Each structure stands twice: as C-alpha cells, then as structure tokens.
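A.B. asks: Structure, please.
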Amino acid sequence: MPYLSDRKSYEDATELIATFGANAGYEAAARADRSRDLGNHIHFCHWRQIERLIVLLAHHQPLGTIH
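C.D. replies: Next comes the predicted model:
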C-alpha cells in the first residue's frame, strides 16, 4: 500500500484522474520522469507515489485487509 504523507497526494491523484481519465497513471509517470530529469528527487518521489495511488483508486473493490 502506498504511503500518503498528506492530503495533497490524494488531491493530485484525483485531479489527474479527472483530467486524464484512464491515462492518469501515464501522466503521473511523465511528471515523475520530468522531475528526475531536472534533478528534483522530491517531486520525482511524489509523482511516482501518485502513480501508484492512481492504480489503487482505479479499483472498484477494496484492497488489503478489511476491518
């Protein structure tokens, strides 16, 4: 399961999903690649995490342990 450090991660993921639909994960990956190319490791890690979160949000069934 991805680690979410703050609400901004969720907001970024939902914004990409609303804007890019099924291609939201590709957009997050592209943003991560751009950040890496610029040497910005913090934004690189952020967008890679968003990419993983988008995959989880795309599932319509619960994942992991249900309490």
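
A.B. asks: C-alpha from now on. contacts and neighbour counts both.
C.D. replies: OK.

A.B. asks: and the residue nearest in space to the middle of the chain, what element?
C.D. replies: By C-alpha atoms, centre = their mean, the chain has its centre lying nearest to I50, at 1.4 Å. Element membership of I50 [criterion: DSSP states H and E] is helix 41-58.

A.B. asks: Sequence B follows; please return its structure for comparison with A:
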Amino acid sequence: MEEIFYIADRSSIDQAQDLLSQYGLMAIDEAAARSRHYRELGNAIRFCEWRQIERFLSVLTQDVAIGTVH
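C.D. replies: Here you go, the predicted model:
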C-alpha cells in the first residue's frame, strides 16, 4: 500500500492535535492554508510539513480504518 502520509516527529502530531482542538473538522482547511502560505513564501520544508499534517488530519477524520488493522 502506498504511504498516505509521513510524520517526521512528534511535534507534527502535536500541531495536528492543536489544530483539531482549535478548529475541529476545519483543521484540515487550516493546515491546507498554512501549507499554501509556506509554498508562497518559497519555504519547501515548512510547506511539506504542513501538507503532511493536512494528510494526517484527513486520515484521522475518516470513519473507516485506513491501511492495515492489527
């Protein structure tokens, strides 16, 4: 199965949790806005980080299991 998202470290998960606390289901949109902001600034590293957080949040909000369930 193709990898859906990549989380480099714990701080990305903490940022995703903070977004969920502040924005609820709109957290995905907020992460997308932040990734666009960094893309416009030319900051590829922060763009990729926020893009992966956006993908991670998308997976978290699904009602079904994604990937292997143990």
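
A.B. asks: what does C45 of the first structure align to in the second structure?
C.D. replies: Matched by TM-score structural alignment, C45 of the first structure corresponds to C48 in the second structure.

A.B. asks: Distance-wise, check that match relative to E30 of the second structure.
C.D. replies: Distance, C48 of the second structure to E30 of the second structure, by C-alpha to C-alpha, to the nearest Å: 14 Å.

A.B. asks: In contact with the match of C45 of the first structure: list those residues for me.
C.D. replies: By C-alpha atoms under 8 Å, 6 or more residues apart in numbering, the contact set of C48 of the second structure is S35.

A.B. asks: measure it to Q17 of the second structure for me?
C.D. replies: Separation of C48 of the second structure from Q17 of the second structure (C-alpha to C-alpha) stands at 18 Å.
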